[in-house]
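**Q** Need a 3D model of the sequence below.
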Amino acid sequence: MTTGARALGRLFNVSTGAVPADAVGGAITGNRIHMKDCDTVAFLVIASAGSTDILDLDLQEHNAATGGTSQDLDIITKYYYQDEATLDGDETWTEGSQSAASEITNVGSASTQQLVVVEVGASQLSDGFEWVSLNVPDLGTNGTKYVAILNLACDLHVQRKPTNLANLNT
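**A** Here you go, the predicted model:
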């Protein structure tokens, strides 16, 4: 029996937003994702437990793949997260809500691990802006808190086998 990708290339494409890094040691700048080939990007963030610094996130939109103009994308009103001492698959999702902003502050508890999903629709970007990124600001000076981000392009305009998928950053 052979297996092949059933969702990758049909339902979603994925790229690295940020490799695991210590957000207490400095800000983490997420890679930009071009929204020309999808309707939605879901940013999947995973964070380790830390000492006293709580996870914060910042959503940006850009008018170029590199350089260009970057600005806050003040559209986050809802996000979803799991928060537990050890993420082991038995957690339920919690809905976070706030007034429209580009920042999410204090997700969960500093001493727990977090899994966070932030979704952006292509129609939510400002005119002339086609790229988005999710960043993690410098979380402070106490201990360590490792954070990684995956960019999931969803609702693909063109479905392809995984080996023919387009680069999400150009």
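**Q** going forward, measure contacts between C-alpha atoms and count neighbours the same way
**A** Noted.
**Q** same for whichever strand or helix holds G17, what does it pack against?
**A** Following DSSP states H and E, one finds G17 within strand 12-22. In this structure, strand 12-22 makes packing contacts with strand 146-156, judged by 3 or more C-alpha pairs under 8 Å, 6 or more residues apart in numbering; DSSP states H and E.
**Q** Run through who's touching the strand it packs on.
**A** 9-24, 30, 33, 35, 37-50, 134, 168 (C-alpha atoms under 8 Å, 6 or more residues apart in numbering).
**Q** The residue sitting nearest the centre point of the chain: what secondary structure?
**A** In the chain, the C-alpha nearest the mean C-alpha coordinate belongs to F43, at 2.4 Å (C-alpha atoms, centre = their mean). Of the three states, F43 takes strand according to DSSP: H, G, I helix; E, B strand; the rest coil.
**Q** before we go on, could you also do this sequence so I can check it against the first one:
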Amino acid sequence: MAMEALGRLVDACLGAVPVDLSSAAVTGKRVKLRDAGGVTILVIKAAGTAGDDPTFTLQQHTAGSGGTSSNLAVIDHYYLKSAATLAGTEAWAKVTQAAAATIADPGGAGTSAESQQIIAIEVDAASLSDGFTHVSLNVADVGTNAQLGAILYLRRDLHVERSPEKLAASL
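**A** This is a model prediction of the structure:
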């Protein structure tokens, strides 16, 4: 039997449950990178109303809760699937930007709110500052109109391979 990817290559944990991004800012849960080579952060968002374009901010932390937090300005590119209605036939588009901790209006042109999107952000564990062990992705309040979204963390390049049921908690 072939080894499965979960526990060998990746571990998954929730950064934010599906939530209405217009109800308030979303503070993403912190995921530790101490035992992984990095994390792929997936944002899944529904279409909303024009002008309610989301802004995402990547942070690094010295602990799973409390500790010191700061913005992590390493996002120089991300990958995007975007359409009025995602059908599963869309190709990934690579979006480049000057290294920053934020992605504002993913895909640009002031129209990201009107699209369903999947956004993938790669963060290498080596890019964290000394003493920082965790990352999180936050979403600013998008405005007054409903727009659903969720965040999923895929810790990758696990240092210790285990069967999924024996993986240590990622948060």
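**Q** before we move on, back to that, so which bit of the second structure is the strand holding G17 of the first structure matched to?
**A** Mapping strand 12-22 of the first structure onto the second structure (TM-score structural alignment) gives residues 10-20.
**Q** what's the average per-residue distance for that stretch once overlaid on the first structure?
**A** Aligned to the first structure and superposed, stretch 10-20 of the second structure gives a mean residue distance of 0.4 Å (mean C-alpha distance after the TM-score superposition for the first structure).
**Q** List the buried residues for that stretch?
**A** Across stretch 10-20 of the second structure, burial judged by 16 or more other C-alpha atoms under 10 Å covers V10, D11, A12, C13, L14, G15, A16, V19, D20.
**Q** would you turn those into CSV with distance to S127 of the second structure?
**A** Compiled in CSV, the buried residues of stretch 10-20 of the second structure are given as follows (distance: C-alpha to C-alpha, whole Å):
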residue, distance to S127 of the second structure
V10, 19
D11, 19
A12, 20
C13, 20
L14, 22
G15, 19
A16, 23
V19, 29
D20, 31
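**Q** burial of A169 of the second structure, as a residue count?
**A** Residues lying near A169 of the second structure (other C-alpha atoms under 10 Å) number 10.
**Q** Need the counterpart of it in the first structure.
**A** By TM-score structural alignment, A169 of the second structure lines up with N167.
**Q** circling back to that earlier point, got the angle between the strand holding G17 of the first structure and strand 146-156?
**A** Angle, strand 12-22 of the first structure to strand 146-156, by axes from the mean of the first three to the mean of the last three C-alpha atoms, to 10 degrees: 170 degrees.
**Q** who's in contact with strand 12-22 of the first structure?
**A** For strand 12-22 of the first structure, using C-alpha under 8 Å, 6+ apart, the contacting residues are 28-32, 43, 133-134, 144-156, 165, 168.
**Q** give the contact list for the nearest residue to S82 of the second structure once chain neighbours are set aside.
**A** Nearest residue to S82 of the second structure, sequence neighbours excluded (C-alpha to C-alpha, 6 or more residues apart in numbering): Q117, at 4.5 Å. Neighbouring residues of Q117 of the second structure by C-alpha under 8 Å, 6+ apart: V43, I44, K45, A46, A47, L80, K81, S82, A83, L86.
**Q** go again using 7 Å as the cut-off
**A** Neighbouring residues of Q117 of the second structure by C-alpha atoms under 7 Å, 6 or more residues apart in numbering: I44, K45, A46, L80, K81, S82, A83.
**Q** what about the last one, neighbour count?
**A** To tie it back to what came earlier, the one meant is A83 of the second structure. 17.
**Q** so it touches S115, yeah?
**A** Yes - between A83 of the second structure and S115 there is a contact at 5.2 Å, judged by C-alpha atoms under 7 Å.
**Q** Pull the number of nearby residues for T57 of the second structure.
**A** Applying other C-alpha under 10 Å, we find 20 residues neighbouring T57 of the second structure.
**Q** tell me the strands in the first structure, going along the chain?
**A** 12-22, 33-34, 38-47, 55-62, 70-72, 76-84, 94-101, 103-107, 113-121, 131-135, 146-156 (DSSP state E).
**Q** Tell me who's in contact with K81 of the second structure.
**A** Counting by C-alpha under 7 Å, 6+ apart, K81 of the second structure touches E90, A91, W92, A93, Q117, I118, I119.
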